[in-house]
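Trainee: need a 3D model of the following:
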Amino acid sequence: MPQFTFSVTEQLIPNQDYTDKKKQLRIHVDNMRADDDEFYALINNIIVGEDQKGKIIDAMKKETTARKDRDESIYTDVISKINKAVNSFNEQVADMKKQRLSVTYEDKTE
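Mentor: So this is what the prediction gives:
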């Protein structure tokens, strides 16, 4: 008797969307960014607000601006990586909820 096999991929468990995790992770980044903004505002008030002048003050302004720009770049990179990580996690979980099934049967009509 001839045997036949067919294979299918079935989703055994419904998919769940984890994009809400992005928001939860971004909250922490936003909190760090707010703390940094407050810190840089304090530094700026001390340097500029008190009308300080001189080479040391100019160097401090330059270093503060460079550090703030670098920190902002890091935050942007972290947000991008959060998005990629959560998207990848979504895909991995969805793949694990699927199962490849093979069915073999005999044709007894002959």
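
Trainee: rest of the way, CA atoms for contacts and neighbours
Mentor: OK.

Trainee: taking the centroid of the chain, which residue is nearest it?
Mentor: The centre of the chain sits closest to Ile82, judged by CA atoms, centre = their mean, with a distance of 0.7 Å.

Trainee: how about the strands in the chain?
Mentor: With DSSP state E as the criterion, the chain has strands at 3-11, 98-106.

Trainee: could you say what helices and strands the first one packs with?
Mentor: Right, strand 3-11. Counting contacts by 3 or more CA pairs under 8 Å, 6 or more residues apart in numbering; DSSP states H and E, strand 3-11 packs against strand 98-106.

Trainee: to compare against the first, here's another:
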Amino acid sequence: MDNERSIKVTERIFELQNFDHKKPILNYYVDYFFQVDSQFFTLFHNLIINEQQKGEIVEAMKEESLNFAKENILLLNHLESRVDELVRELESQINEMNLQDMTITYKEHVKDS
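Mentor: Predicted coordinates:
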């Protein structure tokens, strides 16, 4: 007499992935954004402030540009602090996708007594 049995297992299809090598690339671009942002605000400052421009509109532009620069720095600092976390999340998602649930069905032969 044969009894059909099943077991469920989870198997890893591929090796665990490590994406630490992506951190320097991401950090490079965060640094690049810092540089571009700094260059832009230096240029803006040189055009508006160093040219001794005066008036309400110029003052409003100065104030808005300072607020904008502060917001950009906060966002870039936040992004810089999240690089490690983002890489870990990517690793986790990729490694989770590399798991496959399987059901193995087999017949167990039982001898009649």
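
Trainee: related to what we said a few turns ago, reformat the strands of structure 1 as TSV; add distance to Ala59 of structure 1 and mean neighbour count.
Mentor: Putting these into TSV (distance: least, CA to CA, whole Å; neighbours: other CA atoms under 10 Å) gives the following:
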stretch	distance to Ala59 of structure 1	mean neighbour count
strand 3-11	61	10
strand 98-106	59	11
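
Trainee: quick one: the helices in structure 2?
Mentor: For structure 2, applying DSSP state H gives helices covering 23-48, 56-97.

Trainee: wait, which of these is closest to Tyr106 of structure 2?
Mentor: Ranking the helices of structure 2 by distance to Tyr106 of structure 2, with CA to CA as the measure, places helix 56-97 first at 26.6 Å.

Trainee: show me what that closest one is packed against.
Mentor: Right, helix 56-97 of structure 2 is packed against helix 23-48 by 3+ CA pairs under 8 Å, 6+ apart.

Trainee: between helix 56-97 and the helix it packs on, find me the angle.
Mentor: Angle, helix 23-48 of structure 2 to helix 56-97, by axes from the mean of the first three to the mean of the last three CA atoms, to 10 degrees: 170 degrees.

Trainee: done for today, thanks.
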